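Participant: pasted the sequence and its predicted model underneath.
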Amino acid sequence: MIMSGLTRRLAIAALACVTLAAPAMAQDASTEPDTAMELGWVEGQADAPVTVIEYFSPTCSHCKEFAEDILPIVEETYISTGKVRFIMREWVRNSVDRTILTQARCLPKKNGLSYLKDIFARQEEIFVAAQVGTLPGTLQIVGTPYGITDREKLDACYQDMDIRFDMLEVEKSAEKYDIHATPTFIVDGTVHPATKAMMTPEGFTAFLDAELAKAAPETN
């Protein structure tokens, strides 16, 4: 069954992400196999010159800021124009994250992404619900437009072993990149923990422009 709540200590800890501003780190493997790229919620064309993987947590306040203030601009300016392929992958920090993500993964990919955006919009409400033991009811309200209309369906998603195996594969991918903070971005095998400069629309678009410049073919 779904956990009915969090301790106050865990709920407070969920309000903040791990400290920003760690340096970028290159990994041994420069790219992932194509089959691994579908480990998440994908937006954009497969042949986009730059693919960005974001590791996020539903209870991360910085991830909420990115989803609401920056991602819409990225979707309009870079993803819809074929410049960037964007992949969201979870990094589970607590039981609330796990419960939310089993619901998101229960849905078709497009609906799952919309559900996660709705979760970010109600993040403060979810923190309160976790504290007072009403999280399942709150998630049912969020999930109702997507067909998660009652506690039975909520629990079925939570207990689905196929979903848990998918989440385990994502966890393995996070270990490969040594993820330890959210949000963290991966481009061409290089890890970019979010910095304060990146966490603004202007800063993140400058980051994408620099990555696109690296990916541009050289001309004589």
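Facilitator: Looks like it arrived, so ask away.

Participant: from here on, just use CA atoms for contacts and neighbour counts.
Facilitator: OK.

Participant: this structure: helices as residue ranges?
Facilitator: With DSSP state H, the ranges of helices along the chain come out as 8-13, 61-65, 71-74, 95-105, 109-121, 123-132, 135-143, 151-159, 161-176, 201-215.

Participant: and the residue sitting nearest the centre point of the chain, what does it touch?
Facilitator: Centroid-nearest residue in the chain, with Cα atoms, centre = their mean: residue 56, separated by 3.4 Å. By Cα atoms under 8 Å, 6 or more residues apart in numbering, the residues touching residue 56 are 63, 88, 89, 90, 91, 182, 183, 184.

Participant: next one for the comparison:
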Amino acid sequence: MRSLISRVTVVAALAAGLASCSPKSEAVTADDMTQGNPNAKVVVVEYASASCAHCARWNAEVYPAFKAKYIDTGKVNYVYREIITPPNEVAAAAFLMARCAGKDKYFQVIDSVYRAQEQMFQTGQFREGLLNVAQSAGMTEDQFNACVTDEKALKALNDRVEKYSKEAKIQGTPTFVVNGKKVGDEGGGERTLAQLDEAIAAAAK
């Protein structure tokens, strides 16, 4: 795990003072992890980090109701985009592992990482915590090790993070964008279901 630090790009685009989203950043690509209706009129993009405590809290407290109301009903196309925040090596390893698990298990793995996050932070046993998540998703320890040290996959992750951070002007996580418009202030942060309701209703008109 620690060896990842030297290879993880810290994205400078997270600095303050950046403007609003550019429309091109909201085009859904094959690299994106999505849920819901790909043909929905409303696209909700969440820029989040696997090592972000605010993201974990939103995942636990708001996401279940959001999923039931909008994803499961096909009202939105939900897009999850990866951003790296400290500890950078933990976020990177979690995302690499989730992608290795496959698109059908990606969100299950991210959810498990969020649920394990507090204990990992308290104990400092990041590798052990992530390995437990990997094994619960059906990966062996050898597969986990190969996954989180895959240089090609790490470069692809860094390229995505840099691209989205620059194009969408991400200043904090989580940041929610509905049809190209940020929800709430520019700095990012947890958003309530009511705030997302309002943004989605406006976008659906």
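Facilitator: Sure thing, it's come through. Note that the structure is a prediction, hence the values are computed from the model and not measured.

Participant: follow-up on the earlier one: let's have the contacts of residue 56 of structure 1 in TSV, adding distance to residue 208 of structure 1 and neighbour count.
Facilitator: Conversion of the contacts of residue 56 of structure 1 to TSV gives the following (distance: Cα to Cα, whole Å; neighbours: other Cα atoms under 10 Å):
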residue	distance to residue 208 of structure 1	neighbour count
63	17	25
88	16	20
89	19	23
90	21	22
91	22	27
182	18	27
183	15	29
184	14	24
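
Participant: of those residues, closest to residue 159 of structure 1?
Facilitator: Nearest to residue 159 of structure 1 among those, counting by Cα to Cα, is residue 90 at 17.7 Å.

Participant: aligned partner of that closest one in structure 2?
Facilitator: Here residue 90 of structure 1 is matched to residue 82 in structure 2, going by TM-score structural alignment.

Participant: mind listing what that match touches?
Facilitator: For residue 82 of structure 2, the contact set (Cα under 8 Å, 6+ apart) comprises 47, 48, 49, 50, 95, 157, 160, 161.

Participant: from those residues, which is closest to residue 183 of structure 2?
Facilitator: Nearest to residue 183 of structure 2 among those: residue 47, at 11.7 Å, using Cα to Cα.

Participant: map residue 147 of structure 2 onto structure 1.
Facilitator: Counting by TM-score structural alignment, residue 147 of structure 2 lines up with residue 157 in structure 1.

Participant: residue 156 of structure 2 now?
Facilitator: Aligned by TM-score structural alignment, residue 156 of structure 2 pairs with residue 166 of structure 1.

Participant: could you check how far that match is from residue 63 of structure 1?
Facilitator: Distance, residue 166 of structure 1 to residue 63 of structure 1, using Cα to Cα, to the nearest Å: 21 Å.

Participant: same thing with residue 76 of structure 1?
Facilitator: Distance from residue 76 of structure 1 to residue 63 of structure 1, by Cα to Cα: 19 Å.

Participant: next one: residue 30 of structure 1
Facilitator: Per Cα to Cα, residue 30 of structure 1 is found 25 Å from residue 63 of structure 1.

Participant: ok, residue 154 of structure 1 next?
Facilitator: Taking Cα to Cα, one finds residue 154 of structure 1 at 24 Å from residue 63 of structure 1.

Participant: do residue 11 of structure 1 as well
Facilitator: Residue 11 of structure 1 is 16 Å from residue 63 of structure 1, by Cα to Cα.

Participant: got the end-to-end distance for stretch 45-62 of structure 1?
Facilitator: 26 Å.

Participant: now it: buried residues?
Facilitator: Using 16 or more other Cα atoms under 10 Å as the test for burial, stretch 45-62 of structure 1 gives 45, 48-62.

Participant: for stretch 157-164 of structure 1, same thing?
Facilitator: 157, 158, 163, 164.

Participant: what is the burial count for the aligned residue in structure 2 for residue 212 of structure 1?
Facilitator: Aligned counterpart of residue 212 of structure 1 in structure 2: residue 201 (TM-score structural alignment). Other residues near residue 201 of structure 2 number 11, with proximity taken as other Cα atoms under 10 Å.

Participant: check residue 64 of structure 2 too.
Facilitator: 12.

Participant: which residues touch it?
Facilitator: For residue 64 of structure 2, no residue meets the contact criterion (Cα under 8 Å, 6+ apart).

Participant: returning to that earlier point: could you dump the contacts of residue 56 of structure 1 to JSON lines with distance to residue 39 of structure 1?
Facilitator: Output for the contacts of residue 56 of structure 1, formatted as JSON lines (distance: Cα to Cα, whole Å):
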{"residue": "63", "distance to residue 39 of structure 1": "18"}
{"residue": "88", "distance to residue 39 of structure 1": "8"}
{"residue": "89", "distance to residue 39 of structure 1": "7"}
{"residue": "90", "distance to residue 39 of structure 1": "9"}
{"residue": "91", "distance to residue 39 of structure 1": "12"}
{"residue": "182", "distance to residue 39 of structure 1": "17"}
{"residue": "183", "distance to residue 39 of structure 1": "16"}
{"residue": "184", "distance to residue 39 of structure 1": "16"}
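
Participant: just the ones of the residues you listed in strands?
Facilitator: Here DSSP state E is the test, and these give 88, 89, 90, 184 as lying in strands.
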